[in-house]
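Visitor: could you work out the structure for the sequence below:
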Amino acid sequence: MTLNNGALNNGSATQSDNKLNQDKATPLRVAVLVLNKGDTALNGLSDELAHDSSLMIELAQFTTDLEMALNLVAAGEVVTIESQQSTLLFMPALMAAQRKLHPHAYLAGMQYDQTAQGASVKALGQAKRDLAKVNCQRSLVIDSEQMYQQSQVAFDALCQLINDIAQRTITRDDNSRHYWFTERYQARVATLNLQLKPENEPMSHVAMVLTQGTGRLKASSLLKAERLFCLLSGTSEAELSQGLWALAAKLDNIKMMADDSKISSALLALMQQNLHEFKLSTSPRFALTLQASNIESLAQEIVSMSDALSRVFKEKGQYKTPAGSYFTAAPLGQSHLAFVYPGVGTVYHDMLSELHHYFPALFARLEQQGDLKAMLQADAIYHSDKQVAEQMSLGNMAIAGVGASYLLSKLLMDEFDVKPQYALGYSMGEASMWASLDVWQQPHLLIDKTKSDPLFTSVISGDLTAVRQAWQLPLDEAIEWNSFVVRSAPEPITALLDRYPRVYLAITQGDTCVIAGCQHSCRELLKELGKRGIAANRVTAMHTTPALSQHDNVIAFYEQNIMAEAVNHPVTFISAADTGKGIDRGVGDQQGQLSPKLIATSIADTFCHSLDFTALVQSATRQGARLFVEVGADRQNCTLIDKILKHSDREQLLDNRLSSSANLTSQCCTVPLNAKGSSDIATLLKAIGQLISHRVPVSLTVLQLGLKRQLALHQQLNGNDANTLSRGEA
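Guide: As a prediction, this is how the structure comes out:
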């Protein structure tokens, strides 16, 4: 039933006699859901409830319409406010619970006042909420001279805020968006403040308080008409070529459609059928991935891939395009798959900010398991000021780095069912691998320890008390510590260290090294070396001689209980503690099983000695690792590994020990899951495509479910019943 605003206003609720304002101490208990035009809607909500049994208000004057809806809800009715783009559905919270519905949000307070602060205080008081617990505050000015247009703006703002709550998304002032983090076990709370003009009205401000509902928006589809992804398989070059041109023919047919919406639907259907057929294929030897942003680009990717196939097969190499299309004629398979975990310093402002739209269930699980906000150091990483993330302390960077690796590990393993055979870490990345691969029982316990333990706050960082003790400095003498990346082999640096006792060779990594210590001495050594160093401006004595005094403390810090099944873990964990000694083995191989003490000692050995990342990568390849997937923020380790493999090839060629056709570079592959400055999803899909081409078992379910929802949406929008509500999307 549609209610006529003009007729109902005679005797309807007003600001003075609003039934809902009679008892300001009682919170509103109104369940709210947003139904965007064309969206499939709520789990268990039938068309009969939404249309036949509900009262519909056509949007005209926002505050009056909203008051009317709330008074009807207070009388036990189900009400919708309709606009051209969206519908807001209101019902008593108890009714929603009885019907087992999952509201996007609850409207818990709505109050008027002469000032914005007064209205907000009243509304929060009605909602029984503390201002300190409000996660998001938004304000809007409504001009009564343009009432209809302004009402639409206010209505859209309310719908957007409810959508953000349901999608767990914060929108900052610059319109950038990221996950809506909260303290553990705390619901999201938001306020919307409206200023009504002219301001000379007695109650010119209204505030609303919204709290998190039990409903979440469905995951966004990884694939869409603007993000195309197709897979082809075959046992030979001829089969792959045939598949490429068959796909090209299908695209030609789609291009002939005159309607853009039909082209989009046809592309979604094509990808859905393509993934289904690929999933049914009986593990052929070769697979290639095609990615593009539109149908024309996909056609070009097909041409480029077709032209490259013969050369790739002849060289047993690989081919990839900037768009993400990929093929290898020498697939490495899961048996050579290694997860690589980066160390401190790779985290960056707004990292991984897109992922929660596509994997909301994953974020919900991680929130239940531990403090996700603390794990990612969200207050710093997602601060509006980029410099806050750049100026994080060593401990906080370590926490955020482990958190990013943990999240990406769970994404890859839980959502795509990718399982590694090997794992290794760069520096503190070794701690990340133990935390991320289901070894430690409670890795989250290390968050508070890292923030408070002197080891990270003052001993090997901050005041550098371990360095002061090693250098025998008085308390009043300042330590000017720095580290420098220098393009040099380690030998020339090592030859000079005796003359610079306060300089240390901290890290060896391919064609570069990292020296650390007294800033003045480091600069003098670099001058004598004839090399230019890039200052890292980071205060940490890890991998230097002074850290050796902390070996027992590091063991105590990282000695964590492990899961019972982790004793005989299927992954081979490769540590720089062994490879630095020239030993090719996994942690626990000699003892036959893993133990908390063994793991902690391995971390401490790496932590307190110079890190030879070159030796670590070379040892990993000798043990069988070939396909290196970097599981963490940015792609710095991929760059280093590529350089190390090329450097190793050159050394072996000079020694006449290796033919150019059998080099490590061609036998190995690096795959980043994330890259600073690139789209999270684009980089992820490129990684998935590479893994599939290397014949690593990858679940396609996430891709298929997203396409299924996209197709349902397109069919609904293109049908005659575009506003019909259907089941399953709450």
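
Visitor: all contacts plus neighbour counts: C-alpha atoms, from now on.
Guide: Will do.

Visitor: tell me which element Met542 is part of?
Guide: Assessed by DSSP states H and E, Met542 sits outside every helix and strand.

Visitor: ok, it - contacts?
Guide: Contact partners of Met542, counting by Cα atoms under 8 Å, 6 or more residues apart in numbering, are Ile460, Ala506, Phe607, Cys608, His609.

Visitor: got a ChimeraX select line for the buried ones in these?
Guide: Here is the ChimeraX selection string for the buried members of these, based on 16 or more other Cα atoms under 10 Å:
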select :460,506,607,608,609
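
Visitor: and which of the contacts of Met542 is nearest to Arg695?
Guide: Arg695 lies nearest to Phe607 out of the contacts of Met542, by Cα to Cα, at 35.3 Å.

Visitor: burial count for Ser726?
Guide: When neighbours are counted by other Cα atoms under 10 Å, Ser726 registers 17.

Visitor: oh, I was asking about Gln715
Guide: With other Cα under 10 Å as criterion, Gln715 counts 17.

Visitor: so what's the closest residue to Thr211 other than its chain neighbours up against?
Guide: Closest residue to Thr211 apart from its sequence neighbours, by Cα to Cα, 6 or more residues apart in numbering: Val189 at 4.5 Å. Listed by Cα under 8 Å, 6+ apart, the contact partners of Val189 are Lys133, Val134, Asn135, Cys136, Val209, Leu210, Thr211, Gln212.

Visitor: now do the contacts for Thr544.
Guide: Tyr504, Leu505, Ala506, Ala516, Cys608, His609, Ser610.

Visitor: one step back: now secondary structure too, for the contacts of Val189, in JSON lines please.
Guide: Formatted as JSON lines, the contacts of Val189 follow (DSSP: H, G, I helix; E, B strand; the rest coil):
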{"residue": "Lys133", "secondary structure": "helix"}
{"residue": "Val134", "secondary structure": "coil"}
{"residue": "Asn135", "secondary structure": "coil"}
{"residue": "Cys136", "secondary structure": "strand"}
{"residue": "Val209", "secondary structure": "strand"}
{"residue": "Leu210", "secondary structure": "strand"}
{"residue": "Thr211", "secondary structure": "strand"}
{"residue": "Gln212", "secondary structure": "strand"}
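
Visitor: one more sequence to fold, the one below, so I can look at both together:
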Amino acid sequence: MLTNEIAIVGIDSQFAEFANIDRVARALYVGKEIGKEVGEDLSNEISIANSTLADVINDSTARMFGALSFSELAEQEHNSVIKQLDVIVISEQSLDLESNVKAEGHINSVAVVSQLSEALTLALSLIDKGRLVALVGLNITSLNKDVEQRSVEPSNTISFDSDFAGYQSASGIASLLLAPQAIAQQLQLPTYAQLNGLSISAVNADAMKEAVLEALKSIDEKQVALVEVSALEDEFHSELESSVLLEAYRDVYAGESLTRAISCVRSITGEGAGFSQVLGLLRTVIALQQRYIPGINNWQAPKAEQLVNWQSSSFYLPTESRTRYPNADGSKHSAAYSCLTQDSYCHLVLSEHALENQDDDIRLNGFIASSELHLVLVNGEDEAELQQKLSQLAALLPAKKGHDDLKVMADQQYQQYLTTSTKKYSIALLAESNEELTKEVQLAQQGIKNVFINLSQAELGKVTPNAQTQWKTPKGSYFSAEPAVNSAEESSVQSYSNKSNNVCFMYPGIGATYVGLGRDLFQLFPEIYTDVANLADDIGSSLKDTLLNPRSISRLDFKALKQRDLDLRGNLADIAEAGVGFACVFSKIFTKVFKLNADFATGYSMGEVSMYAALGCWQQPGLMSARLANSATFNERLCGDLLTLRERWNLPLPNSKTEETEAPIWETYTIKATLAQVEAACIGETRVYCTIINTPDSVLLAGFPADCLRVIDKLGVRAMALNMANAIHSAPAKAEYDDMVALYTMAVNARINTKLYSSSCYLPVPQLSKAIAHSIAKCLCDRVDFPRLVNTLYNNGARVFIEMGPGRSLCSWVDKTLEHENKHQEVTQVTGSSSKTSVSVPVNAKGVSDELTYFRAIAKLVSHGVKLDLNSLFYGSIVIDKKPTNKVMATTDHSANTAQKKSLPVSDR
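Guide: Sure thing, here's the model as predicted:
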């Protein structure tokens, strides 16, 4: 057991093509998308001479040491603990490093051991004396002349998996800087996590189980959400470790199924001996600090002989990394690391380091800034200037080869963009390599030429069919010769909040929510985590974490995931709550990260509820969770048992359990038809309703299934059932009007500048408690005419429509509606009218990574003249910067949020 708690105050790593800690941290999260070079050794980057290896160790420890920002008091005292550190290298190779490493000025001593357990034993003795200790795990496969080189595919899983075939060999360096917790607090050192418990044992089942139980005693509460395992390659040690963990954690966490994740860094890197030992600990620290649960590469299922034991345990084995939300009781999260070698075993328990002021606890990273995907911006006043700059960019590309070269080029283009942001046109290029960027530039040169030809023809009145004034590529590069925002009226990036961007945030209905929604958003945009967490007492429950990110022992196949989606869609209260929660997430990304506020906003169906919550109209939107969970209207009257319909149509109640009660009594269909056609076909039908008009020629038809099918047959159109049995936007829903008003009546904040449009009146809604509640109730009872809503917004100035939710349905309907208006004007030859220039932008697409979708969205917005703060795409690091200026900046960032929390209720008089 530890005599003193230990703070991890520095982190560093390199392996394969990942040359710094930010790229390593990204690789550890993404996992399966890592290239095939993970098995290549560090000799690709450096010489393997001992003196050079010493330089690698010196550099790694120097980076960690140099990142520490000591207080003035500590500097004045010249405490010996801050002058030098002790280095312990964990390597299973014979390395003569002591003399070379010790020569560096910041290092006091160096020792080389072969086991992490040995290193920790030595480290504890030094830390108890008030020393700073660096643990450095190192492996160079090219030094292992006796290692058999096998052709193992890099799509490794771990040795607990029934499909496991073996690990590839991996080289790398992983380092952590340890300090006594008391000294870390005194000197205000950046802290990534805390080591609370440690127990070391021999390699046998009884001793290992005792070590696990002893280490777990270091924490009072059962908050271990993650266990990083070693999962060694050989069958004996693999089964030994898994059996010990299953038995020990069953004793401690009996009856808590699917509550603790198993992770293993070897599923990413393969076997790296001392490097792997320390990287497992580093990965655990990063996962705690960055608030996520890591996935296991290519995990399928446990070995058959252990399947029953896994199923009866508290563990699950995630196949994708995902966000880890705060504990509902406010307690810290903890994680454990099970480190097994051939000769020793240790079990470590760590806890996250959280700031006292939760609003300041923003844990930044370099996830997007380290992405292989880069945004390269080119702007100019006319076609000639754009083509000139594209040619200049193309000329530079042959000399640029590596990841860092492309990153530098993208950064230089961004800086140039900032200084010339008032230029009329902007091209946004997306690429993951220099070769790809070369192709995108070539496509842009021809594409932009064609776009300007089309634009000049249109200005002369020579409109050709399908002529485009926008250019885009499958990758997502984009250019518009007709920016939706009038660039002549815009301000510079530095004053983006002072001018209108003509932006409308659109909030979709609840039907688009799906399993896996938003899995990576908090890793991409860590700035929003605390703001979103503050929206509810249990934000994980509000965002339906266990439903959207299902836990399992074996990988869920396509059929199982599809069934989870169907089950999710069948519960109106759950998807409504998740829809509201993620609307807040999507909105925060734009308002907090990109500094873009909406001039207009609207909601489609229950998206109106999302709109008010996401834009901060209600003081406590988190109250909606309990209200929806206990709402008879949305759990049994208009959904579930559909009691309102049964009473209205004199149908048997569910408790009668007859064949008639088992048959569905409500279905919603999407069909291609106009409202006039549907109304004509519905004459004489009392149980069929046109609930929503999506576009001028596409509607939703809902009601009693047999009656709906009869109307559909009359129309002679195809229909697609949506499998959503909820009876909103229909005459029967009006019976629940008063209950809806009560449900949505909540205290409001001070009025915001955004104009909030509702389909209840097709006008801006007064931001008063009762007005909002009545607007929502009326919206949910009446038919939604979305084309009318879109045209109203456009006529009042909206030009940029951003869909704040899953899917791109609203974007598609906006495009079709405005295109229909353009054609109508051409046919009727409306005098004084002009083509409706606009852009619709989705920010989430099922089956496409969140990162790529946001890059594509940003490319569109920038080219259409929308002013955004794009710094997070180019800059950022997981390395904590504790300089005083950062604290001031963080406080400034939160000032608006704090003011909102403290605002008083607004009177409804």
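
Visitor: TM-score for the pair, please.
Guide: Once superposed, the chains reach a TM-score of 0.84 (TM-score structural alignment, normalised by the length of structure 1), with 661 aligned residues with a Cα RMSD of 3.1 Å.

Visitor: before we move on, back to that, any idea how far the residue nearest to Thr211 of structure 1 is from Glu67 of structure 1?
Guide: 21 Å (Cα to Cα, to the nearest Å).

Visitor: Gln195 of structure 1 too?
Guide: In terms of Cα to Cα, Gln195 of structure 1 sits 16 Å off from Glu67 of structure 1.

Visitor: and Met433 of structure 1, by the same measure?
Guide: With Cα to Cα as the criterion, Met433 of structure 1 and Glu67 of structure 1 are 54 Å apart.

Visitor: re the thing from before, so how far is Leu124 of structure 1 from the residue nearest to Thr211 of structure 1?
Guide: For Val189 of structure 1, the distance to Leu124 of structure 1 (Cα to Cα) stands at 10 Å.

Visitor: next, show the common contact partners of those two.
Guide: Val209.

Visitor: what's Lys714 of structure 2 in contact with, if anything?
Guide: With Cα under 8 Å, 6+ apart, Lys714 of structure 2 has these contacts: Ala681.

Visitor: trace it over to structure 1, please.
Guide: Using TM-score structural alignment as the criterion, Lys714 of structure 2 maps onto Glu528 of structure 1.

Visitor: which SSE is that match in?
Guide: Secondary structure (DSSP H and E) places Glu528 of structure 1 in helix 519-529.

Visitor: please pull up the equivalent of Arg695 of structure 1 in structure 2.
Guide: Structural correspondence for Arg695 of structure 1 with respect to structure 2 (TM-score structural alignment): Gly865.

Visitor: now do the contacts for the nearest residue to that match once chain neighbours are set aside.
Guide: Counting by Cα to Cα, 6+ apart, Val485 is the residue found nearest to Gly865 of structure 2 once chain neighbours are left out, at 5.3 Å. Val485 of structure 2 makes contact with Asn501, Asn502, Arg799, Val800, His864, Gly865, Val866, according to Cα under 8 Å, 6+ apart.

Visitor: 7 Å instead, please
Guide: Counting by Cα atoms under 7 Å, 6 or more residues apart in numbering, Val485 of structure 2 touches Asn501, Asn502, Arg799, His864, Gly865, Val866.

Visitor: before we move on, what about Cys346 of structure 2?
Guide: Counted by Cα under 7 Å, 6+ apart, Cys346 of structure 2 has contacts Ser117, Leu198, Ser199, Ile200, Ser201, Ser338, Cys339, Leu340.

Visitor: one more pass at 6 Å, please.
Guide: Ser117, Ser199, Ile200, Cys339 (Cα atoms under 6 Å, 6 or more residues apart in numbering).

Visitor: max pairwise distance over those: which two?
Guide: Between all members of the contacts of Cys346 of structure 2, the farthest pair (by Cα to Cα) comes out as Ser199 and Cys339, at 10.6 Å.

Visitor: give me the more crowded residue out of those two.
Guide: Cys339 (25 against 21).

Visitor: distance from the strand or helix carrying the more buried one to structure 1 after superposition?
Guide: Using DSSP H and E, Cys339 of structure 2 falls within strand 334-340. When structure 1 is overlaid, strand 334-340 of structure 2 sits 2.9 Å from its aligned residues on average, using mean Cα distance after the TM-score superposition for structure 1.

Visitor: so how far is the biggest helix by length in structure 2 off the chain centroid?
Guide: When structure 2 is parsed with DSSP state H, its longest helix is helix 434-459. From the chain centre to the centre of helix 434-459 of structure 2 is a distance of 32 Å (Cα atoms, centre = their mean, to the nearest Å).

Visitor: for the spatially most central residue of structure 1, which non-adjacent residue is closest in space?
Guide: Geometric centre of structure 1, nearest residue: Leu352, 3.3 Å, by Cα atoms, centre = their mean. Spatial nearest neighbour of Leu352 of structure 1, chain neighbours left out: Asp680 (6.2 Å); criterion: Cα to Cα, 6+ apart.

Visitor: which residue lines up with the one you found in structure 2?
Guide: Match for Asp680 of structure 1 (TM-score structural alignment): Asp850.
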